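Asks: Sharing a model prediction with you, sequence too.
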Amino acid sequence: MLQTYYDQPLKNPLPPFEARLLRGAVNLTRKDGGTPFDAATRFYAGYAETAVGQGRSLDDIGFPGVLGRMWSLRGEMKFYDEHVAALKTVSAAAQARDTAKPAPELARVHGTRALCSTAPRDGIEQPIGGKMFQTFKLAVAISLVALASGLTAAPQKRGTARRPVPARAATAAPRPFDPKAYAASVEGVDCTNVAARARSVVPIDKALHGIASAYPWGPPTKGEFESTSAFDQRVHDELSAKLGGTDRIVAVIPIRDMMKYDADTSTLTINPVDKRIKENVITVKAYSDIDGESTYVGSNAYGASTEVSRHTFTQFYMLLPARGQTAITSTMAPDAARSLKENGSLVLVGSLLSPYIAYERQRGRPTISDPNDVTYLQFYLGMIAQCAVIVNQGQEVGRIAL
């Protein structure tokens, strides 16, 4: 669990301090009737608190985005809200330390202070050449389950096949997202004028980046005393504000990856659906990028070490209900098909729809022969599409009745 969900490829056997921390997390979770996921999260909270106390960067222990990963597991935890509060307090303490401000007291209510009451005698990770020396062994995750015997077993994720590291094209640094510029660009755009207006709309990737960066802890969560309707309205209002005061979505998405052309039969097929979540819920990929590139020195159980490249591959999707066809097929001359592939777009016109935000996360583990540590993040923005229009150089080519 620690390896898969919290980016913690810890050493095996654990150093004495980490072992004490793990036993404390497990014993506390046994006492209050939590799950193994609660135990793993409590261990991680204590681990992060110790890193802050040692003056280390939380980036070294995979802290960025940890609450987004936790959110995907919230159904497996009994004390999810307490974990979120504890980790936010740890983050605030790190920020206060880095800006030389008085740090808030770390999360006593969560129990991490009790878990860390003994000063560590061994470093959590051994720095080598300025990088973090980490080992990759599944036995740590198995050890947690063994120590947590007696807890209610939670379902485990199945492993996924290794995916290649995506190539990254050289691009200039993107300009910050301007919500007011986006709102102005989509004002008045509808299904009758979208072909003429598509070129002037602020690209949806900028809007998605802006929204995702505004929720680094993962999707908003409903309060204990907040009704579902009030929660939906609150999130709707937050997102509208982040889009410049509008809930209007106009997503102009390049069509090249959605279309296939058979030159022998002059047949063009366009299918924008990336995957189908349910029978009537689909995703359309809007944008993808690689960021967060860095390196560190990793080692396996046999002592072999190598420099590992760490990448974060982020994919942004529109999440929407499917009410009709999801693909079209037609005949088209080769030159026209080539122009469409090079210049065409699928334009989704609609508005925000609950559930507004969702995250998914997968990770490919590095090996000596393939030293790439790749994290795949999927960010979803919910919308309802009033129309899906295929546009090429200001002209409407066709429509898909999504």
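Replies: Okay, I see it.

Asks: use CA for all of it now, contacts and neighbours both
Replies: OK.

Asks: Now Ile277: closest residue in space that isn't a chain neighbour?
Replies: Among residues not flanking Ile277 along the chain, Thr283 sits closest, at 7.4 Å (Cα to Cα, 6 or more residues apart in numbering).

Asks: take a look at this one as well, against the first:
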Amino acid sequence: MLPAPVSTIAPSTATGRPIRWGVVATGSIAARVVQDLALLDDAVLHAVSSRSEASARAFALRFGFTTSYWDAAGAAGYDRLLADPAVDVVYIATPHTQHHAVALAALHAGKNVLCEKPITMDAEQASELADLARERGLFLMEAVWTRFLPSFRRALQIVRSGEIGTVRWLQADLCFTAPVDPASRLWDPAAGGGALLDLAVYPLTWALGALGEPGAVAARGTLTPEGVDLQNALTLTYDDGAHAQLTTSIGAESPSVVTISGTEGWLRSSTPLFNPGELVVQPRRGTLRTERFEVFGSGFVYELREVTRCLQAGLTESPFMTTAESVRMMEVLDEARRQIGLRYPSDADLAAGVPA
């Protein structure tokens, strides 16, 4: 994983021609991301789609979109949005289980795509999207916003500088107690619920950034009566003997921090690890220090700037969040699911897995 470059220029500052955005879905994550999208000087909020006319119109009015689409006359709202020639790039904020179908339709329609995490439900689907984007010369990126935050970029810079020596161990947790609600997507197998697909991408992002791809994955988890995972623990092992221990849960509270331990010191994030405002660094032969970071907007603006920059430069993927990395992350999650017995109605055959 390459760390995104550090810039002294505000991420809202235009980097080229205006980019016209279409947004699929009007839920809470879409609203949070679009709030930051509106901060970009070269972003045009062109179109939004929803299943319902009321939601589409309300969202468009709230954020100032030019037009809105909804399910009508046998056509899905997103199909109507994808047929709009004015849309340059589509941001997909649907539930997990819809990511693959909507992204596939967008790429077939000739649209560039930014898709919420996890990019798909499994690695096979992710590979299909990556191959199609490559064949059609279109941009595709998974919306792992943490990768582009100043604090995460700085953490990788410290790791790569050698200040804390060779990384031998990493621990990361992301846990919270979610009210049990069978109607909520977190508890619904049909919506890809559970802790793993919703939360594990963040601890994994830190592990892959600091240590790279693991040689093996071992996973344990607890399933709910509804059939989703309440919590899970992943151990990643590396050929050089390094380890990463990652825990996610929707049934318990935790500090939600990451600790990176090296032969010459350690680094720890503040909470939450997906958007830390501080890093504590303790070199073995130095003084403990705290580095603090100001975040522009809510923090999504950094990944949105990267998408915009790539489109303006004619790139089909970000060098700092490649489709190959998204596929590999899904392979790790597939293997974890196989080991803990977590299956969804939408699953293809996960029996083969990857070496454990």
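Replies: Received the coordinates, thanks. Because the structure is a prediction, the values reported are computed rather than measured.

Asks: After superposition, what is the TM-score?
Replies: Superposed pair, TM-score by TM-score structural alignment, normalised by the length of the second structure: 0.26. Supporting alignment: 144 aligned residues with a Cα RMSD of 6.3 Å.

Asks: and the residue nearest to Ile277 of the first structure, which of the three is it?
Replies: When classified by DSSP: H, G, I helix; E, B strand; the rest coil, Thr283 of the first structure comes out as strand.

Asks: isn't it right next to Leu319, touching?
Replies: Yes. Applying Cα atoms under 8 Å, one finds Thr283 of the first structure in contact with Leu319, separated by 4.7 Å.

Asks: Those two - which one has more neighbours?
Replies: More crowded of Thr283 of the first structure and Leu319, by other Cα atoms under 10 Å: Leu319, with 28 against 21.

Asks: ok, that one - contacts?
Replies: By Cα atoms under 8 Å, 6 or more residues apart in numbering, Leu319 of the first structure lies in contact with 281-284, 380-383.

Asks: Try it again at 7 Å.
Replies: 282-284, 380-383 (Cα atoms under 7 Å, 6 or more residues apart in numbering).

Asks: Kindly reformat those residues as CSV containing distance to Asp335 of the first structure.
Replies: Converted to CSV, those look like this (distance: Cα to Cα, whole Å):
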residue, distance to Asp335 of the first structure
Ile282, 31
Thr283, 30
Val284, 26
Tyr380, 35
Leu381, 35
Gly382, 35
Met383, 34
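
Asks: Show the buried residues in those residues.
Replies: Among these, the ones that count as buried by 16 or more other Cα atoms under 10 Å are 282-284, 380-383.

Asks: before we move on, back to that, could you find which two of the contacts of Leu319 of the first structure are furthest from each other?
Replies: Farthest apart among the contacts of Leu319 of the first structure by Cα to Cα are Ile282 and Leu381. That separation is 11.6 Å.

Asks: burial measure for the residue nearest to Thr67 of the second structure when sequence neighbours are not counted, as a count.
Replies: Nearest non-adjacent residue to Thr67 of the second structure, counting by Cα to Cα, 6+ apart: Ala47, 4.9 Å away. The tally of other residues near Ala47 of the second structure (other Cα under 10 Å) stands at 26.

Asks: where's Ala47 of the second structure relative to Arg20 of the second structure, distance?
Replies: 8 Å (Cα to Cα, to the nearest Å).

Asks: thinking again about what came up before, which of the buried ones among the contacts of Leu319 of the first structure lies closest to Gly350 of the first structure?
Replies: For those, the nearest to Gly350 of the first structure is Met383 (6.7 Å; Cα to Cα).

Asks: Figure out the helix or strand that that closest one lives in.
Replies: Met383 of the first structure belongs to strand 372-392 when elements are defined using DSSP states H and E.

Asks: List the buried residues for that strand?
Replies: For strand 372-392 of the first structure, using 16+ other Cα under 10 Å, the buried residues are 372-385, 387-392.

Asks: What's the first helix or strand after it?
Replies: With secondary structure assigned by DSSP H and E, strand 372-392 of the first structure is succeeded by strand 395-400.

Asks: what comes up buried for that next one?
Replies: Buried residues in strand 395-400 of the first structure (16+ other Cα under 10 Å): 396, 400.

Asks: buried set for the longest helix along the second structure?
Replies: Using DSSP state H to define each element, the second structure has its longest helix at helix 323-340. By neighbour count on 16+ other Cα under 10 Å, the buried set for helix 323-340 of the second structure is 323, 325-340.

Asks: Can you tell me how far Tyr296 of the first structure is from Tyr376 of the first structure?
Replies: Tyr296 of the first structure is 18 Å from Tyr376 of the first structure, by Cα to Cα.

Asks: and if you look at Thr267 of the first structure?
Replies: In this view, Thr267 of the first structure and Tyr376 of the first structure are 34 Å apart by Cα to Cα.

Asks: go on, Gln134 of the first structure?
Replies: 20 Å.
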